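Novice: Return a 3D structure for these sequence lines:
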Amino acid sequence: MTLRLPGPDGGTRLYEPRAEPLDLTPGAPFTSRTVLAAAHVVADPLAAAGPGLPAAVDWDATLAFRRHLWAHGLGVAEAMDTAQRGMGLDWAGAAELIRRSSAEARAAGGRIACGAGTDQLDRGTLAEVRAAYEEQLALVEECGAQPVLMASRALAAAADGPDDYREIYGRLLRQSARPVILHWLGPMFDPALAGYWGSADLDTATEVFLDVVADHPGKVDGVKISLLDARREKDLRRRLPAGVRCYTGDDFHYPELIEGDGLGFSHALLGVLDPLGPSAARALRRLDAGDGPGFRALLDPTVPLARHLFETPTRFYKTGVVLLAWLAGHQEHFTMVGGLQSARSLPHLARAYELADGLGLFPDPKQAEHRMRTLLALHGVTQ
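Specialist: Next comes the predicted model:
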C-alpha cells in the first residue's frame, strides 16, 4: 500500500513504504571508537502535566530505550540536550533521570556519562552559577557516572569575558573526582549560548577553550564539539593535548569526522545516534575491522536524515527524534515533555518518516506505516 505524504509546498505525494527492515543484531561495545548516544526521554502521556509544571516521565519506557542502546554496543550520554534539558525537562527531573539511568547502567554493564549544568537557575551571579554546577557535578559523581560539563545559559549571561569562564571551569575541574567531558554547544542548538567562552569570535573562543583544557592536565577526558563545522572541529582536535579525546557532536558531518584522516579522528557523542543506534553500530563494527570504506558506505546514507532532523531551528531536532522512536516501537505514543511534539510541521515529520523508512530503521515497517497513517489522519490527510 502507498501513503499520501504532505510536502513542503502544501501538496501531497505518494510514497511506498519499505517492506522489510535491515537485520540489525545487538553486539558488544566498539573497540576503535568511544561512541555515546545522547538519548531522549519518554513522556508520560497520562500525567496532568503542562506549562510551568514538573516534567512527567515514563520511567519504564525511558530506561528500556537506554537498554536498547547498550545492547547494540553504544554508550549513553544521559540528561543532555536530547533529553530536553532546558526545553521541558527541569533539574528535578534531570536529577531523577541521572539517578535511575546510572543504576540501570550498573545493572546492564553499560557505559554512561551524564550532563552537569546549571538549569536550577535562569540567571544568577557567578558564585550562584558555580554553586549550581557543583551541585550537579556532585550528583553525577555520587551516581558513579562520568560527568559531562554542559554549556550553561546562566554562565553565558553572567560572564563578563573569557576570564570568568577560566575561573568557573578551573574550579570545577580542580574538584572533579574523575576526568570529565567538556561540552561546547553552539548557538544553533541554543541561542542563549551565543558568545560562549567569552567571545562571539569563534577563533578567540577556541583559544580560551583550549586554554582551559591545557591548564588542567589529567582532568579532561575529552571535549564534545557541537558547532556543525567540520573544518573547525578537525583543526581543534589536532591541537588537543595528548590523551584528550575529541567527541564529535556534529550531526551533519559525523561519518567523515569519526572515520578521521591522517592526522586523527573523532569519537562521538551525538543526538542523531538516538534514532540511528543499531544502524550506526553496524557501520562502526566495519570500522573496528579496519574497513573504512565499508564504514562510510553504511553510514554516509544516513546523513540526509540527520540533516533533515537537525535543520533550522536546530534546537527542535528532538521532535523528529521522538517521532522516530514512536514509529520504531520504542514508545506507545508521540507525546513529549513540554508539549514539544508540536514544534515541527507535519511535512517535516512526514519527510523524517520517509527517510528513516528508506534506511530500514524501523524493526517493524508495517507498524511504522500504521502509526504514520494514524498521525496523518489525525491531521486531516486522507489516504
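Novice: all contacts plus neighbour counts: C-alpha atoms, from now on.
Specialist: Noted.
Novice: what secondary structure does Cys246 sit in?
Specialist: Following DSSP: H, G, I helix; E, B strand; the rest coil, the label given to Cys246 is strand.
Novice: Skipping its backbone neighbours, what lies nearest Glu78 in space?
Specialist: Cys114 (4.5 Å; C-alpha to C-alpha, 6 or more residues apart in numbering).
Novice: Would you mind naming the helix or strand containing the one you found?
Specialist: In this assignment (DSSP states H and E), Cys114 forms part of strand 112-116.
Novice: And the contacts of the following helix or strand past that strand?
Specialist: Proceeding N to C from strand 112-116, the next assigned helix or strand is helix 126-142, under DSSP H and E. With contact meaning C-alpha atoms under 8 Å, 6 or more residues apart in numbering, helix 126-142 is reached by 95, 98-99, 114-121, 146-147, 149, 154-155, 158-159, 164, 168, 172, 176-177.
Novice: Stretch 242-262 now?
Specialist: Contacts of stretch 242-262 (C-alpha under 8 Å, 6+ apart): 33, 220-230, 233-234, 237, 240, 265-272, 287, 292, 295-296, 299-300, 303, 306-307, 310.
Novice: Stretch 197-205 too?
Specialist: Residues contacting stretch 197-205 (C-alpha under 8 Å, 6+ apart): 156, 159-165, 194-196, 206, 208-209.
Novice: quick one: which of the residues you listed is most hemmed in?
Specialist: Tyr196 (28 neighbours; other C-alpha atoms under 10 Å).
Novice: Work out which residue lies at the spatial centre of this structure.
Specialist: Nearest to the mean C-alpha position of the chain, counting by C-alpha atoms, centre = their mean, stands Gly271 at 2.4 Å.
Novice: Now the second one, please; I'll put the structures next to each other:
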Amino acid sequence: MQQQEDQLPPSTTPAFNRIAYAAAHVVVDPAYTYEPWGDVPRVDWDATLEFRSYLYGLGFKVAEAMDTAQRGMGIGWPTAAELIRRSIAHARRIPGADLACGAGTDQLDSARSHTLADIVAGYKEQFEVIESAGGRPIMMASRALCAAARCADDYKHVYDAVISASRNKVVLHWLGDAFDASLSGYWGSRDVPTAMATVLDIIRLHQDKIEGIKISLLNAQYERQLRSQLPESVVMFTGDDYNYGELIAGDSTGHSHALLGIFDPIAPVASRALSKLAAGDTDAYRRLIDPTVALSRELFRSPTQYYKAGVVFLAWLNGHQDHFSMAGGMESARSVQHFAEVFRKADAAGVLIRPELAIERMARFLSVRAGV
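Specialist: Sure thing, here's the model as predicted:
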C-alpha cells in the first residue's frame, strides 16, 4: 500500500465538464450523552464543516443534509436545519464554493397520517429555512407523501404547490426503495415507466423552475430512459451508486451529471477522474473511476440504506475524523467482514489517502470488533 499520484490533493481547484455534487456525511461528537436511537446527536461542527471545505477544494459542489447525512436515520429535522444554516454560512466564506440543501417533510410525526395540505406545509417550512439562509433546495422524496398519496394526481398536486412557491430553481429527488423501503411506489406506481410518466409531467409543467432531477434506482437503463425525455433545460443527476462511471462518461444518447453519496469517500480519485474526463481523456477517466465502482457496489450492497456506515468508516480511516461513531449507532449496521472488504477495495481503488494511518486504524478496529 503506497500513496500514489492519484491520491494526492490538487494544487488548484480542478475544473470539471460535469456538475458534480457530493452528498456529505456528518461527524458526530461521541463524548456527548444522548439517546442513540433518537435523532438529535451532538454534531462536531468543526470536523463536519472542515470535510466540506475538503470537498470544495477537490472541485465538488456539496449536496447538504441528504440521506448520506443520515436524514431520517439518526439525524432529525432540527439538527438538519442547523446543519443547513451552518453549511450555507460556511460556503459563503470559501471562494467558488457551491451547495444545494435537502428539503423534505421529516419534521412531520411519522406515527400519524397526514393530509396533502400538511405535506405541502411541511415542504414549504423546510424550503423557507433553506431559502431564507440563501440556499437552493433539493426536494427530497417524502415518506409522508408516499403514505398519504392515493394516486399520481396527489403527487402532482403537492409538487405543483411546492415548486410554484419556491424562490429558486429546484432539484427533484427520486430515491428508490432499495434506499428506503417506505418510498416504494413513489409517484403513485410501483411500475417504473408509469412512475416516470408522472414525474415527467411534473417536470414539463415546471421546467423553468427545475434545475434537474436526481434518480437513484440503481438501474442504468431507467436513468437513460428518463434522461432522454427530459426538457433540454433540465439536467439529469445520476444517483446510481452502481453505474455512475458509465453514466457520467456518457454515450451516444447523452451523459448524466452527478449527485452522489459515493463521492464522499472516493473524492480524491473521483476529482482526478472528472478532471481527466473534462480534458477529453476518457480512457484515463475510466482507469481511475472503474475501481471505485467496485468499492461502491460493496458499500451500497443490500440492505442499501446502511451504506452510510462504510462512508463514515472510510472517513475515519482517512483521518477526516478521530473516531468511528455515528448518529443512531449506525456504525454497528454492517459486519466486520463487510468493513474488511471495504478496506481491501478502497486500497485497490486508491482512495486511502493516508495508508499508514488506515492500516493502524484498521488493525485497531479488528481488535475491538473481532478480537483479531
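Novice: tell me, the strand holding Cys114 of structure 1 lands on which residues of structure 2?
Specialist: Mapping strand 112-116 of structure 1 onto structure 2 (TM-score structural alignment) gives residues 99-103.
Novice: cool, stretch 207-218 of structure 1 as well?
Specialist: Against structure 2, stretch 207-218 of structure 1 falls on residues 197-208 (TM-score structural alignment).
Novice: now do stretch 178-196 of structure 1
Specialist: By TM-score structural alignment, stretch 178-196 of structure 1 lines up with residues 168-186 in structure 2.
Novice: mind checking how far that stretch is from the chain centre?
Specialist: 12 Å (C-alpha atoms, centre = their mean, to the nearest Å).
Novice: and if you look at stretch 353-373 of structure 1?
Specialist: Between the centre of stretch 353-373 of structure 1 and the centre of its chain there are 22 Å (C-alpha atoms, centre = their mean).
Novice: What's the end-to-end length of that stretch?
Specialist: This stretch, stretch 353-373 of structure 1, spans 11 Å end to end (C-alpha to C-alpha, to the nearest Å).
Novice: How about stretch 9-18 of structure 2?
Specialist: Per C-alpha to C-alpha, stretch 9-18 of structure 2 runs 19 Å from first to last residue.
Novice: again, but for stretch 256-264 of structure 1
Specialist: End-to-end distance for stretch 256-264 of structure 1, by C-alpha to C-alpha: 11 Å.
Novice: How many residues are close by the residue in structure 2 that Glu141 of structure 1 lines up against?
Specialist: For Glu141 of structure 1, the aligned position in structure 2 is Glu131, judged by TM-score structural alignment. By other C-alpha under 10 Å, 16 other residues sit near Glu131 of structure 2.
Novice: relative to helix 126-142, how tilted is the strand holding Cys114 of structure 1?
Specialist: Interaxial angle, strand 112-116 of structure 1 versus helix 126-142 (axes from the mean of the first three to the mean of the last three C-alpha atoms, to 10 degrees): 160 degrees.
Novice: Tell me which residues are up against strand 112-116 of structure 1.
Specialist: Contacts for strand 112-116 of structure 1 (C-alpha under 8 Å, 6+ apart): 36, 75-80, 98, 102, 105, 133, 136-137, 140, 145-150.
Novice: how about the helices in structure 2?
Specialist: Applying DSSP state H to structure 2 gives helices spanning 45-57, 77-92, 116-132, 143-148, 152-165, 192-205, 220-227, 244-249, 267-278, 282-299, 307-317, 336-349, 355-370.
Novice: superposed on structure 1, where does the fourth one end up, distance-wise?
Specialist: The superposed helix 143-148 of structure 2 is, by mean C-alpha distance after the TM-score superposition for structure 1, a mean 0.4 Å from where its aligned residues fall in structure 1.
Novice: Where does that helix end up in structure 1?
Specialist: Against structure 1, helix 143-148 of structure 2 falls on residues 153-158 (TM-score structural alignment).
Novice: which ones are touching Thr198 of structure 2?
Specialist: 152, 156, 187-188.
Novice: Could you work out the most separated pair of those?
Specialist: Lys156 and Gly188 (9.7 Å; C-alpha to C-alpha).
Novice: of the two, who's got more company?
Specialist: Between Lys156 of structure 2 and Gly188, counted using other C-alpha under 10 Å, Gly188 has the larger neighbour count: 23 against 18.
Novice: For Asp201 of structure 1, see how far away the spatially closest residue to Ala177 of structure 1 that is not a sequence neighbour is.
Specialist: Counting by C-alpha to C-alpha, 6+ apart, Ala177 of structure 1 lies nearest to Glu141, which is 7.3 Å off, once chain neighbours are set aside. Separation of Glu141 of structure 1 from Asp201 of structure 1 (C-alpha to C-alpha) stands at 33 Å.
Novice: okay, stretch 350-360 of structure 2 sits on what stretch of structure 1?
Specialist: Going by TM-score structural alignment, stretch 350-360 of structure 2 sits over residues 360-370 in structure 1.
Novice: Return the set of buried residues in the matching stretch.
Specialist: 360-366, 368-369 (16 or more other C-alpha atoms under 10 Å).
Novice: isn't Ala15 of structure 2 right up against Gly59?
Specialist: Yes. Applying C-alpha atoms under 8 Å, one finds Ala15 of structure 2 in contact with Gly59, separated by 6.6 Å.
Novice: on that earlier part again, and the strand holding Cys114 of structure 1, how far from structure 2 on average?
Specialist: Relative to structure 2, strand 112-116 of structure 1 is 0.3 Å off (mean C-alpha distance after the TM-score superposition for structure 1).
Novice: Can you get me a residue count around Asp208 of structure 2?
Specialist: Per other C-alpha under 10 Å, the neighbour tally for Asp208 of structure 2 reads 13.
Novice: List the residues that contact it.
Specialist: So, once contact is read as C-alpha under 8 Å, 6+ apart, Asp208 of structure 2 ends up touching 169, 233.
Novice: Next, count neighbours for the equivalent of Trp316 of structure 2 over in structure 1.
Specialist: Using TM-score structural alignment, the partner of Trp316 of structure 2 in structure 1 is Trp326. For Trp326 of structure 1, the count of nearby residues is 21 (other C-alpha under 10 Å).
Novice: ok, Trp326 of structure 1 touching Glu332?
Specialist: Yes. Using C-alpha under 8 Å, Trp326 of structure 1 is in contact with Glu332, at 6.2 Å.
Novice: mean shift between stretch 269-276 of structure 2 and structure 1?
Specialist: Averaged out, stretch 269-276 of structure 2 is 0.4 Å away (mean C-alpha distance after the TM-score superposition for structure 1).
Novice: That stretch corresponds to what range in structure 1?
Specialist: Residues 279-286 of structure 1 are matched to stretch 269-276 of structure 2 when aligned by TM-score structural alignment.
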